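> prediction below, plus the sequence it came from.
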Amino acid sequence: MHRPPTAEAQVAAELADIRPALVPRYAAELPGARAAVLTRLWRALAHEPLPWVTRRVAGSEGLELRLADGRALRGPLADPYATDAYVSAVRLDGVPYDDPARLMTGLAVPHATGFAAELAHSTASLALSRAGQPDHSAEWPERDWEWEQRVVDGHPFHPNCRSRPGFSVAEQLAYGPEHRPVVRLGTVPVDASESLLTGDWPEELRDGTRLLIPVHPWQAAHVLKVPCENGPAAHPLMSLRTLALPGGPHVKTALSTRLTSSVRDISRYSVAASATLSAFAEELAARTDGLLHVTRTLGAITADSSDLAAVLRESPQMYAAPGEQVLPVASLAATDLPGSPERLAALTRLALTVGLRLLELGVALEAHGQNLLVVLSASGTPVRLIYRDLADIRISPARLTRHGITPPPLTGRLVTDDETALRRKLFGSLMAGSLAGTAGSAASLRSALDTAVRDLPAGPDLTALRESPVPAKALTLMRLSRDIPGDQWTTLPNPLH
């Protein structure tokens, strides 16, 4: 029986046609990519509440997972905060597996087939991403988007760290930020009376009574399937669908495909709330004594479709003084800068100070390494934070009112007074996300936290941070629970214990 080519072989074949010089490097990167994705998958198997894992036993020889069907899965002890690819193989009933897609197929649990295909694509795309990397200079990049393009491996803990379904190899090379392309956006004209616009829309994106919506070329070709007029050239940032216009704002485009866990469209709800949310966040950031800036949303538009929408935001570079650098926290782990333990401790203190202060006031930031940016002094010391993309923060009217702050006139998913939901949003993104990804191990994170929490003001949120397990999104469980919408959660050992 003829079997279709594997994802790895398919990428190799496409690469041989369009960039044959990269084929040897791609092949050389495949073992490391498999180990990187397998390490992320093993973390999930060890720590997420998967219904078919009935027991976990840790011992001197590693970790054993007992499965509901009686089989045993064995591998190394799983550091939930490790980012190095330390898992090269695991054994399922004595049979070694070094390929995460093969392992998921062998587990044969519900929805395993679809998830295995995603893992195979993630592995092949990760090897492709690594294959085209130059040797980075020890010098700092000259432009802010160059920092973002240093993040090659994607999400530090998601097995789908580089899954880009629907993207050919040519499209990954043309649009992936780690490949450092210049992307020519398209524009689709819409009648102003038939669209929803909040904020201001620049003159260069107007044509008489029509408004020009920036469109990602992948979206134009695969989803909208309409001709687009030539728009501005831009540099893709970490999220791939958000791009930096040279000397101008950042533009967030709709990209209706599933990257890691989510489809990256732009809802009407987000567009409608954007101006109110931006003004509110700017007001709240003023209460942090200059430790936090929030990039303003300049304008947002939708043609009454989540597939045809865009958001214009300030560039974070606006908040850097001469000699300072602004970079996403995720870029720190990909950059060789001196004084890393001290920098991590300073960043941890700064991020917890700001995050807990805003949480006490009534706002939980989704402070993962992509949304949270740090301003470094000329010597590399973290001095301020910048936050961008307000689409998934959480706002507590009760907490705001308690502090004499008028809640913004918003409804829907952004608004909750649930203490668990608020703490999950901040701690899950900050502790189990940006800080863990920067630290790279439980030991490094513990050291940074030990230093940082001593000086933080007491309060119930700090007590929860100190004493409770760390919430984290159950990313693999979510991909294996296709019939359950929304986020699902697990807890990780608290490094402070």
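Okay, I see it. Residues are numbered from 1 along each chain as shown.
> only C-alpha atoms for contact and neighbour calcs from this point on.
Noted.
> strands along the stretch 1-150 of the chain, start to end?
For the stretch 1-150 of the chain, the strands defined by DSSP state E, counting those that start in this stretch cover 53-59, 62-67, 72-75, 90-92, 95-97.
> let me redo that: the stretch 251-400 of the chain
255-259, 262-264, 292-294, 297-302, 309-313, 325-328, 363-364, 372-376, 382-387, 394-395.
> who are the packing partners of the last one?
It refers to strand 394-395. strand 363-364, helix 419-429 (3 or more Cα pairs under 8 Å, 6 or more residues apart in numbering; DSSP states H and E).
> for the fourth one, same thing?
Contacts defined by 3+ Cα pairs under 8 Å, 6+ apart place strand 297-302 against strand 196-199, helix 268-285, strand 309-313.
> now it against helix 268-285, angle please.
170 degrees (axes from the mean of the first three to the mean of the last three Cα atoms, to 10 degrees).
> coming back round to it: please produce CSV containing the helices and strands packed on strand 297-302, extended by mean neighbour count.
Below are the helices and strands packed on strand 297-302 laid out as CSV (neighbours: other Cα atoms under 10 Å):
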stretch, mean neighbour count
strand 196-199, 18
helix 268-285, 18
strand 309-313, 26
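> do you know which of those lies nearest L344?
Smallest distance to L344 across these (Cα to Cα): 22.6 Å, for helix 268-285.
> picking up where we left off before, and the strands of the stretch 251-400 of the chain as JSON lines, adding distance to R210?
Formatted as JSON lines, the strands of the stretch 251-400 of the chain follow (distance: least, Cα to Cα, whole Å):
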{"stretch": "strand 255-259", "distance to R210": "22"}
{"stretch": "strand 262-264", "distance to R210": "25"}
{"stretch": "strand 292-294", "distance to R210": "30"}
{"stretch": "strand 297-302", "distance to R210": "12"}
{"stretch": "strand 309-313", "distance to R210": "14"}
{"stretch": "strand 325-328", "distance to R210": "35"}
{"stretch": "strand 363-364", "distance to R210": "37"}
{"stretch": "strand 372-376", "distance to R210": "35"}
{"stretch": "strand 382-387", "distance to R210": "32"}
{"stretch": "strand 394-395", "distance to R210": "34"}
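> take a look at this one as well, against the first:
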Amino acid sequence: MHRPPTVEAQVAAELADARPGLVPRYSAELPGARAAVLTRLWRALAHEPLPWITRRAPGPQGLALRLADGRALHGPRADPYATGAYVTAVHLDDEQYDDPARLMTDLAVPHSAGFAAELGHSVASLALSRAGHPAHPKEWPARDWEWEQRVVDGHPFHPNCRSRPGFSVAEQLAYGPEHGPVVELRTVPVPRDECLLTGSWPADGERLLIPVHPWQAAHVLKLSGEGGQPAHPLMSLRTLALPDGPHVKTALSTRLTSSVRDISEYSIGVSATLSSFAEDLAARTDGLLHVTRTLGAVTAHSPDLAAVLRESPRLYAGPGEHVLPVGALATTGLQDSPAWLAGFTRLALGVGLRLLELGVALEAHGQNLLVVLSATGAPLRLVYRDLADIRVSPARLARHGIRPPGLSGRLVTDDETALRRKLFGSLVAGALAGTAGSGAALRTALETAVRDLPRTPDLTALCEEPLPAKALTLMRLSPQTPGDQWFGLPNPLVLEPDTSDQ
């Protein structure tokens, strides 16, 4: 029977046309990319509450998973906080798999076919990212966007870490930040009275000029022509640094990793209120946290045509200092020092828990949270950007005599579980775990950091309860369930992350 070409082969064929000189490097990177994605997938299989896995127990290879249909999966012990690519193969009954897409296809669980296709895209795009990433000098970058373009592998724990199914190879090379491109931002003039605007915005008479990502211009808005203002793509791909400093977040109506990257009218409407409130709240952290201000936000009453203009985090770094996303820390090597990692963990946890106590849970993952380093690499303070998905507790704010902002909708909750999930899931299970690189390193850093922190109920929950994390694979395999789904990881402060019966 004739089988259609794999995503890996399709990407190779496109690459032969777009940039033939990269084909050998792409081919050489494929085994490592498969292992990196398989490692992330195995973490999910070992720990997430997937309904078709009925038992987890020690096995001859380290871990055995019993499936509802009687089959068994065998693989190494899975550290839920480890990064890298330590899983090169797993076994489904007697057959060995080194390809995560083929494994998911043969598992044949509900919705596995679509997810398998995404895994194939993730592997191929990751190999392409590694092949096309220019070598960076040993010297640290002078510009903030250069730090962001050092991040190659994407999300440290999501199997879809580099899934870009809506992008051709040529578009990945042209728009992916890890390839170091300059992107030409188009603008679409829209009559002012047809827009929702907060803050200030560039205009041409009575028309507002809305920046549009070139992918969006071609595929969604169907605009003809080329050209525009040059800008540098950041970690999020759809957010770009303009030559004069500000960052512009554009709508991008395709699924990257897990989400379709549009901008809701709700987030535009609350942006000015959120920005002002966050600036006032950050002033209560004794200078340890700054929040980039939203300068303006606009939508033509469509999630496909909207943009947000923010300050550059560089404004909060002094002479000789560096500001970089936490997700880029692994490119510095600083995290290899236990003392440095403990100090950074103390800083990040202290600020995050302080704001949570006051009434705000940040979504402090490795992309939104940035750290300011001294010239010698010491962590000095934090910068936070993108307020679109924080959570605000009016009750907690009121307890501290803080007037709640005029907000309603999904950002507002007094549910302690929801608040802790937002912060702990993004900061501890995400940014700090991704920086530490293993459960052992994370545990050591946390043990040192929590000694000096105020003993609040939130800290007690962090130290004693399972660590909340998004069930990223479960979410991709249950498209009929809207919103985030959560589960508890073994708490690194309580016990060794293990794979005992669940």
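All right, it came through fine. Here the structure is a predicted model, which means the values were calculated and not measured.
> any idea what the TM-score is?
The TM-score (TM-score structural alignment, normalised by the length of structure 1) is 0.98; 494 aligned residues with a Cα RMSD of 1.1 Å.
> coming back round to it: nearest to L356 of structure 1, out of the helices and strands packed on strand 297-302 of structure 1?
helix 268-285 (12.6 Å).
> just to revisit the earlier point, any idea which of the helices and strands packed on strand 394-395 of structure 1 is most buried?
strand 363-364 (a mean of 26; mean count of other Cα atoms under 10 Å).
> still on that earlier bit, and of the helices and strands packed on strand 297-302 of structure 1, who's closest to A233 of structure 1?
Closest approach to A233 of structure 1 among those (Cα to Cα): strand 309-313, 14.7 Å.
> over which residues of structure 2 does that closest one lie when aligned?
Aligned using TM-score structural alignment, strand 309-313 of structure 1 spans residues 306-310 in structure 2.
> equivalent analysis for stretch 369-388 of structure 1, please.
For stretch 369-388 of structure 1, the aligned range in structure 2 is residues 366-385, judged by TM-score structural alignment.
> may I see the buried residues of that stretch?
366-374, 379-385 (16 or more other Cα atoms under 10 Å).
> repeat for stretch 73-93 of structure 2
Buried residues in stretch 73-93 of structure 2, defined by neighbour count with 16+ other Cα under 10 Å: 73-84, 86-92.
> okay, L128 of structure 2 and T273 of structure 2: tell me how far apart.
Computed as Cα to Cα, to the nearest Å, the L128 of structure 2 to T273 of structure 2 distance reads 41 Å.
> contacts for stretch 277-285 of structure 2, please.
The set of residues external to stretch 277-285 of structure 2 that reach it, using Cα atoms under 8 Å, 6 or more residues apart in numbering, is L289, H290, V291, R293, V351, R354, L355, P405.
> now, of these, which are buried?
Buried residues within the contacts of stretch 277-285 of structure 2, counting neighbours by 16+ other Cα under 10 Å: L289, H290, V291, R293, V351, R354, L355, P405.
> for those, which one is nearest P211 of structure 2?
Ranked by distance to P211 of structure 2 (Cα to Cα), these are led by R293 at 18.4 Å.
> follow-up on the earlier one: L496 of structure 1: which of the helices and strands packed on strand 394-395 of structure 1 is closest?
Among those, the nearest to L496 of structure 1 by Cα to Cα is helix 419-429 (13.6 Å).
> in structure 2, what range does the helix or strand that the closest one is followed by match?
Per DSSP states H and E, the first helix or strand lying C-terminal to helix 419-429 of structure 1 is helix 436-439. Using TM-score structural alignment, helix 436-439 of structure 1 lines up with residues 433-436 of structure 2.
> now do that stretch: distance to the chain's middle.
Between the centre of stretch 433-436 of structure 2 and the centre of its host chain there is 13 Å, according to Cα atoms, centre = their mean, to the nearest Å.
> identify the residue of structure 1 aligned to R346 of structure 2.
Superposed on structure 1 with TM-score structural alignment, R346 of structure 2 falls opposite R349.
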